[in-house]
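> Pasting a predicted model and its sequence here:
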Amino acid sequence: MKTNVEATDEIHRRIEVEIPWEMVSQEMEQRYRELAGKARLPGFRPGKVPLAVLRQRYGKQVREEVLGRLIDDSFEAALIQNRIRAVSLPELQKGDFQEGRPYRYSATVEVQPEIAITTLDVSVESKPVEVTDDMVAQELTALQESKAVLVPVEEQRPARQGDTAIVDYTARHQGQPLEGGSATNHPLQLGSGKALPGFEQQVEGMEVGQVKTFELEFPAGWGPPRLAGQPVSFEVRLAALKRRELPQLDDEFAADLGLEGVETLEQLKEKLRRDLAERERERLDRESRRQLIDKLIEANPFPLPPSMVERRQERIASQMEMYFAEQGIDIYEKGLRRQQLKADMRERAEREVRAALLLQAIAEREKIDAGEKEIDQAIERMAAEANMEPSRARALYAEPEARGGLRARIIEDKVLDFLLKRLNIDGKEAAGETPAPGGEEDGQQPENGEKS
């Protein structure tokens, strides 16, 4: 088999392949022998159909089957032989079949770009971890709010913001009850903004036992599309009125939380301060990594294969669909179209593909890898964080594609760790020796996260 590769541009390769006639002929003869044992034709005993008859009856079918198989096999061999990282399916230009002559075809594919890393010396802003007394006070207030209880409002007064109104209501459109448009003893927190726009304001001022009828216009994206812009009538009865009662912030409150090492209010404040500091460190680390990736992308430009961006857009759209579906939301019921969703995600998809390719190139240059032991340890950590049985977590990453994806993420994290240690946070060379980046001995070279 002969091959010739032409770089039509930075991200496309045209591969010309010539398959010797001997190979084509052998494959066709083998296929005819297989047919001879199976073919059932009138006038011939099983297994006794002459080759000339088989050629006449099945010639086109055999030729297409054999050439298809040879093209598939030779194309894969050409990629390996020429070390081509194809990231798209091939666009084939099949040649003419001529008896006794080599078969020729060409295939054009998108390839992973060759990234020339011009610099890793970029500036990343340093921010200290700061936890103020106000931040601790806000956490303490949020904790106090989470332990609030609803108690009946004793005095006879109108409902107001901050109250929880217990209401019975019925909704009608054009005089007919709406499906799912009625409820009894429904808790409505006034001032929360969670109800249909205007609904909470109508309930404010009502007194227990009062019945009120009012009309609201359904905004677009709220409820069934057919109701968008339509007036809907509501009949509401205020069945009860409750208020939130907050617990006292004292040692008893702190002890009742059941937190390890917390018996007093001061101990609780210290724990909240430590937790805030840890969260702030994690936030600043994420921000440093985001800045680092953006600066590296800006400093090391390269072309992107369109098929990789398209696949990443598809993946992001699918993830968003799954996320909203788990919340019981069909985003397409609200007028959004999938093509528009994908188009809106293009900039994000391009950044993610650029980041993945660039970090992979740095990993290869610096010989940063992830071994099997590291992958197993990562699975164990994820299982512990998700409170999942380790065996179940291992099963989720048993397939090569899932395990390969996890390995790629580990390598990316190691590259970013390496770069952040290599640089002072202001972008100057770190003092001392550059840390050794290598992975475990049994590691493999990182593969591209995108599949062709």
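Thanks, I have the structure now. Residues are numbered from 1 along each chain as shown.

> all contacts plus neighbour counts: C-alpha atoms, from now on.
OK.

> Please enumerate residues in contact with stretch 147-165?
For stretch 147-165, contacts defined as Cα atoms under 8 Å, 6 or more residues apart in numbering pick out 186-191, 203-208, 238-247.

> Any idea how far apart the tips of it sit?
Chord length of stretch 147-165, first to last residue, is 19 Å (Cα to Cα, to the nearest Å).

> What helices and strands are in contact with the lengthiest helix in the chain?
As assigned by DSSP state H, the longest helix anywhere in the chain is helix 265-299. For helix 265-299, the packing partners by 3 or more Cα pairs under 8 Å, 6 or more residues apart in numbering; DSSP states H and E come out as helix 133-146, helix 251-256, helix 346-366.

> Looking at those helices, spot the one closest to Glu179.
Among the helices and strands packed on helix 265-299, the nearest to Glu179 by Cα to Cα is helix 133-146 (33.4 Å).

> now the closest one against helix 265-299, angle please.
For helix 133-146 against helix 265-299, the angle by axes from the mean of the first three to the mean of the last three Cα atoms, to 10 degrees is 110 degrees.

> Show me what secondary structure element comes after helix 133-146.
strand 149-152 (DSSP states H and E).

> Can you name the element that comes right after that following strand?
Using DSSP H and E, the helix or strand that follows strand 149-152 in sequence is strand 164-173.

> Write a PyMOL command that selects only the buried members of the contacts of stretch 147-165.
Entered in PyMOL, the line below selects the buried ones among those, by 16 or more other Cα atoms under 10 Å:
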select buried, resi 186+187+188+189+190+203+204+206+207+208+238+239+240+241+242+243+244
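
> What is the helix or strand encompassing Met308 packed up against?
Using DSSP H and E, Met308 maps to helix 306-326. Here helix 306-326 touches helix 338-344, helix 346-366, going by 3+ Cα pairs under 8 Å, 6+ apart.

> okay, now the one to match up with it:
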Amino acid sequence: MQVSVESTSALERRMTIGVPAERIETEVTKRLQQTARRAKIAGFRPGKVPMSVIRQRYEDAARQEALGDLIQSTFYEAVVEQKLNPAGSPAVEPKVFEKGKDLEYIATFEVFPEFEVAGLEGISIERLQADVGDADVDNMLEILRKQNTRFEATEGRAAADGDQVNIDFVGKIDGEAFAGGSAKGSLLVIGSKRMIPGFEEGLVGAKAGEERVLNLAFPEDYQNLELAGKTAEFTVTVNSVAEPKLPELNEEFFGLFGIKEDGLDGFRVEVRKNMERELRQGIKAKVKNQVMDGLLAANPIDVPKSLIANEVNRLRTQAVQQFGGNIKPDQLPADLFEEQAKRRVVLGLIIAELVKQHELKPDEARVRELIEEMASAYQEPQQVVSWYYKNEQQMNEVRSVVLEEQVVDTVLQKAKVTDKAVSYEEAVKPAETPQAA
């Protein structure tokens, strides 16, 4: 077998492969012999059909099959011989594909970039430091109460900000009702910003049984492009008005969260535990984001287009699964996901190289610790731990998370790390980062 390789770009390789005709004929004959053992042809007993008849009937199909298999096997042999690491499948272009002649074809493909991760010492990380204080717990209790607000009907009172109204409404554009612009018995909390600007504000002061006409404009960036920027008239009938009532901090309220013992003190203990877990996760996530950004900035590398295309397709599929809709993944524009896909691919290659350079393996003690921390959020933690250890796929996912944490720790050992004391709220506030890993 003859092999020659040409570099057509930083990552693209054009490999010409020649396969001797004798090897092709050997493979064709092997397939014809297999066919002869099972062929059923009128006038001949099974296994007794002359090879000349077998060749006449099946040689073309056997040759096509042999050539396809030989291209696959010889391509693999060639990349091993040339010590290449292909990223994705090759595009194959036959040069000589004739019976009795050597097979010659060209395989064009991309290879994984070869690099060493560098610049760890130049990465700057700001690590937040915070505690969960009593005031933070008090604030969280109020948030939980508001999340479980109940609404009680009022008698004759006008609707105010924060009230829940039961409404019927019909929306029209140029005198014609439009799809999605009408509803009956719809519940709406005034001030929730669920409706377009001016709708909820227009119901302040309305009483049960009152009808109001609201002339409003849809925002220019409204999600439904057919309605964006258009003016509509909404006729709204208020059926009822209900005012918000915050639940008391009592046994009934605690029971909503599965806590039935130790009263308010016990509930505060559980709330604090959850807040501390959220705090740890929030600080860890912010540090990780900074590490990943630092690695990207310090290690600009070329990446195979095929890997980015595969990642784009994965993101398309995830988007369809998450948001639904009667569309196929390939109907979503690829450029919507291009930047995110490239970031994921580059980070994946950098992380894999760091794991290789530092010979990292998942720390099983940390794996156990992470599983127990996740399980602590459930009522029966030990059952959750047991479930993880019986599910190999879930265990591998946790090990991947732990390995990534170990990569972060490796970077932190060499990076410039400064600690900054902040409030609990600032520490858990989601970081503004690009959609990424």
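Sure, I can see it. All values reported here derive from a predicted model rather than from experimental measurement.

> Just the TM-score for the two chains, thanks.
For these two chains in superposition, a TM-score of 0.76 is obtained (TM-score structural alignment, normalised by the length of the second structure); 414 aligned residues with a Cα RMSD of 4.4 Å.

> I'd like to know which of the contacts of stretch 147-165 of the first structure are part of strands.
If you go by DSSP state E, the contacts of stretch 147-165 of the first structure have His186, Pro187, Leu188, Gln189, Leu238, Ala239, Ala240, Leu241, Lys242, Arg243, Arg244, Glu245 in strands.

> Any idea how many residues pack against the closest residue to the fourth one other than its chain neighbours?
Computed as Cα to Cα, 6 or more residues apart in numbering, the closest residue to Gln189 of the first structure that is not its neighbour in sequence is Thr164, at 4.4 Å. Residues within reach of Thr164 of the first structure, counting by other Cα atoms under 10 Å, total 24.

> Which position in the second structure pairs with Thr164 of the first structure?
When the second structure is aligned by TM-score structural alignment, Thr164 of the first structure is paired with Gln164.

> Tell me the spacing between that match and Ala177 of the second structure.
Taken as Cα to Cα, the span from Gln164 of the second structure to Ala177 of the second structure is 25 Å.

> residue contacts, Gly180 of the first structure?
Shown in contact with Gly180 of the first structure (Cα under 8 Å, 6+ apart): no residues.

> what kind of secondary structure is it in?
Here Gly180 of the first structure is recorded as strand under DSSP: H, G, I helix; E, B strand; the rest coil.

> picking that back up, which parts of the longest helix of the first structure are buried?
265, 268-269, 271-273, 276-277, 280-281, 284, 287-289, 291-297.

> next one: stretch 384-393 of the first structure
For stretch 384-393 of the first structure, a neighbour-count test (16+ other Cα under 10 Å) marks Pro390, Ala393 as buried.

> Just the endpoints, please. Distance across it?
So stretch 384-393 of the first structure: terminal residues 9 Å apart, Cα to Cα.

> for stretch 253-265 of the first structure, same thing?
8 Å.

> which residues are in contact with that stretch?
Outside stretch 253-265 of the first structure, the residues within contact range by Cα under 8 Å, 6+ apart are Pro247, Leu249, Asp250, Asp251, Glu252, Gln267, Leu268, Lys271.

> Could you do stretch 50-63 of the first structure as well?
Against stretch 50-63 of the first structure from outside (Cα under 8 Å, 6+ apart): Met28, Arg31, Tyr32, Leu35, Ala36.

> Inside helices: which ones of those?
Within the contacts of stretch 50-63 of the first structure, residues falling in helices by DSSP H are Met28, Arg31, Tyr32, Leu35, Ala36.

> Kindly supply the ChimeraX command isolating those of those residues that are buried.
Per 16+ other Cα under 10 Å, the buried members of these correspond to this ChimeraX selection:
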select :28,32,35,36
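
> Chain neighbours aside, what residue packs nearest to Lys269 of the first structure?
Nearest one to Lys269 of the first structure, counting by Cα to Cα, 6+ apart, is Val136 at 6.7 Å.

> quick one, what contacts the one you found?
Contacts of Val136 of the first structure (Cα under 8 Å, 6+ apart): Lys269, Leu272, Arg273, Leu276.

> Kindly recompute the last result at 10 Å.
The neighbourhood of Val136 of the first structure, defined by Cα atoms under 10 Å, 6 or more residues apart in numbering, consists of Ala142, Leu268, Lys269, Glu270, Lys271, Leu272, Arg273, Arg274, Asp275, Leu276.

> what's the distance between it and Glu278 of the first structure?
13 Å.

> Overlap in contacts, the two.
Residues touching both Val136 of the first structure and Glu278 (Cα under 10 Å, 6+ apart): Leu272.

> you'd agree Tyr222 of the second structure is in a helix?
No. Tyr222 of the second structure sits outside any helix when classified using three-state DSSP, being coil.

> Over to the residue located most distally from the centre of the second structure. Which of the three states is it?
When distances are taken from the C-alpha mean of the second structure, Gly43 lies farthest, 61.4 Å away, according to Cα atoms, centre = their mean. Under three-state DSSP, Gly43 of the second structure falls in the coil class.
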